[in-house]
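In: show me the folded form of this:
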Amino acid sequence: MRTVQEAIEDALRRTTGETALPRLRFASRTDTGVHARGQVVVFASQCVEMDRVFRDALNTRLPKDVLCRSMVALTEAEASAFDPCADATRKRYEYELVAGGLRPVVYRRNVWYVRKALDVAKMQAAIDHLTAPPTTKDFSSFTPQKADGERGNICTVSKIELHCERLDDRTDAPYEEDVSTRVRLVFEGNRFRYKMVRNLVGTIIDVGMGRLKPDDIPVILAAKNRGKAGQGAPPQGLTLVWIKYD
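Out: Model prediction:
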């Protein structure tokens, strides 16, 4: 299966005419099936002009599901000092799912379909526990990644928002029982560990389905054990929206 990295490497080689394989440094590694609208990639090239012309030329060589939105030229010193992953100070992810009613067909590759209707009030109560002060917490229960390095699995999650929209288009839902709810979960924080957002989503959904209670969240956080949290949400509903630097 072709990866995004391979697609970018191939397009860069053909655009620059350079035979050496470009070394790409990504701000965030996304799992297979996860989308990204705000990925940051650093690479070295002998090309002098990194402008709109170069960007447009690169886009003609990228597959239709990969797009370069903008480019910034860095000096060699700036590029050496810049770590797109470690230097990131804030990230935003969004997760979309459809609950109840008929399963989505047209946009099925971009959402998670949950057959049961969800208790939104309980989901919000779970979110309130996750974002309760202090916002910096140990999220070991929501990642299979070992607590390595100085910070381990300690992350500052400053925002989790829940947005719901009733999808009552009678063209798609001729019966009341067919009406679905589109759910969007927004996450902002300084960093997110491997599969952390998907596991947070799955746990919040488990609360909405009645498999867990909102008051289970503090217990799950304190356990620092992945086995205590809920299911992991599938990748297709997740999008990396943006990455910010100070």
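
In: from here on, contacts and neighbour counts on C-alpha atoms
Out: Fine.

In: ok, which stretches of this structure are strands?
Out: Along the chain, counting by DSSP state E, strands occupy 25-26, 35-36, 41-42, 90-99, 112-114, 136-138, 154-167, 180-189, 238-244.

In: helices and strands around the third one, which ones?
Out: Judged by 3 or more Cα pairs under 8 Å, 6 or more residues apart in numbering; DSSP states H and E, the packing partners of strand 41-42 are strand 25-26.

In: give me the contacts around the strand it packs on.
Out: Strand 25-26 has contacts (Cα atoms under 8 Å, 6 or more residues apart in numbering) with 39-43, 83-85.

In: before we go on, could you also do this sequence so I can check it against the first one:
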Amino acid sequence: MKNVALRIEYDGTDFVGSQWQKNGRSVQGEIEGAWEQLTQECQRVTLSGRTDSGVHALGQVANVRTGTRLEPETIQRGLNAILPEDVAVHAAWYVPMDFHARHSAIRRDYRYLIDHSPVESPLARRHVLHVPKRLDTAAMQAGLAHFEGTHDFAAFTVAAFEGTTVRTCFLARCSSVEERGRELIAIDIAANAFLQHMVRNIVGTVVQIGEGRMDPAAIPTILAGRDRRKAGRTAPAHGLCLTAVSYPPTVPQPAPDIARSDVRI
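Out: Take a look at the predicted model:
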């Protein structure tokens, strides 16, 4: 048996989510189906984390324990020949047998894109949240700064979440980026792990700050209060993208000729 890692990109619009579900298309289901067709093996694909319906990924990572004799480059090409057009495998490579895409990860990076111009772009509407008013990005950054560090994020997940809600946020940043001739707001958030809806709840709260409906100084009080009702609304899924998943330096990297330079693991 060998353990093969995959780096995956997908457009989440038409999926019920990344994880397999009985009713509806999932990223995991598509990859497992393509894997079986390619290798004649029925294997479970382990993803680095779950993304909701509508959330996209540039750098999702998965692993598959397999008995196939196919080499990683052949696996990559073969899967891409079978997978639908909204999923692509950008790299496949061998990793140790104890590598687990989710449990071995030490950092996840997400980016949320917001267009705050008066008219929505039809070309961007599946990947960018449109807010038809100018947002105060300086205030948004002031609010985001409070999320960095180790905190209890109970106020920024679903109310019925079970288990520890403490996470370490490495980065929470707001910046301007240009895509297709439009100036967009990019909110980049990285942490050791995320709670359900955590990024989208943070973004929804920060948008309210940008609209002038919440003071950035309220964030520490909301974190301490652990009350979901005190935080902002949940931002829509379609503006969110999982950009990278990071692992310890001891984990092998894909060969340079099949690695994407713009996505980090």
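
In: spatially, what comes nearest to R226 of the first structure if we skip its sequence neighbours?
Out: Nearest residue to R226 of the first structure in three dimensions, chain neighbours excluded: S141, at 4.0 Å (Cα to Cα, 6 or more residues apart in numbering).

In: can you tell me which residues contact that neighbour?
Out: Contact analysis of S141 of the first structure by Cα under 8 Å, 6+ apart lists 220-221, 223-229.

In: look up how far A139 of the second structure lies from the residue opposite G208 of the first structure in the second structure once aligned.
Out: By TM-score structural alignment, G208 of the first structure lines up with G210 in the second structure. Plainly put, G210 of the second structure is 6 Å away from A139 of the second structure if you go by Cα to Cα, to the nearest Å.

In: and L70 of the second structure, by the same measure?
Out: In this view, L70 of the second structure and A139 of the second structure are 52 Å apart by Cα to Cα.

In: pick out whichever of the two has more residues nearby.
Out: When L70 of the second structure and A139 are compared for neighbours, A139 comes out ahead with 21 against 13, by other Cα atoms under 10 Å.

In: is it true that that one touches P216?
Out: Yes: the criterion here is Cα atoms under 8 Å, and A139 of the second structure meets it with P216 at 6.4 Å.

In: list residues touching both of these two?
Out: If you check A139 of the second structure and P216 against Cα under 8 Å, 6+ apart, the residues they both contact are I209.

In: ok, of the contacts of S141 of the first structure, which come out buried?
Out: If you count burial by 16 or more other Cα atoms under 10 Å, the buried members of those come out as 220-221, 223-224, 226, 228-229.

In: which single one of the residues you listed is nearest to C164 of the first structure?
Out: A229 (23.3 Å; Cα to Cα).

In: aligned partner of the closest one in the second structure?
Out: In the second structure, A229 of the first structure lands on A231 (TM-score structural alignment).

In: check F142 of the first structure too.
Out: Using TM-score structural alignment, F142 of the first structure sits opposite F156 in the second structure.

In: quick check: the gap between that match and F147 of the second structure.
Out: 11 Å.

In: same check on H130 of the second structure?
Out: With Cα to Cα as the criterion, H130 of the second structure and F147 of the second structure are 24 Å apart.

In: how about E211 of the second structure?
Out: 19 Å.

In: the two: who's more crowded?
Out: The residue with more neighbours, out of E211 of the second structure and F147, is F147; 22 against 17, by other Cα under 10 Å.

In: ok, now which ones touch that one?
Out: Neighbours of F147 of the second structure in contact, by Cα under 8 Å, 6+ apart: 169, 172, 219.

In: surely the match of G208 of the first structure meets V131?
Out: No: contact criterion Cα under 8 Å: G210 of the second structure and V131 do not qualify, at 10.5 Å.

In: tell me which of those two has more neighbours.
Out: G210 (23 against 16).

In: residue in the first structure matching L129 of the second structure?
Out: Using TM-score structural alignment, L129 of the second structure lines up with W112 in the first structure.

In: measure S176 of the second structure to I114 of the second structure for me?
Out: 10 Å.

In: next one: L79 of the second structure
Out: Taken as Cα to Cα, the span from L79 of the second structure to I114 of the second structure is 33 Å.
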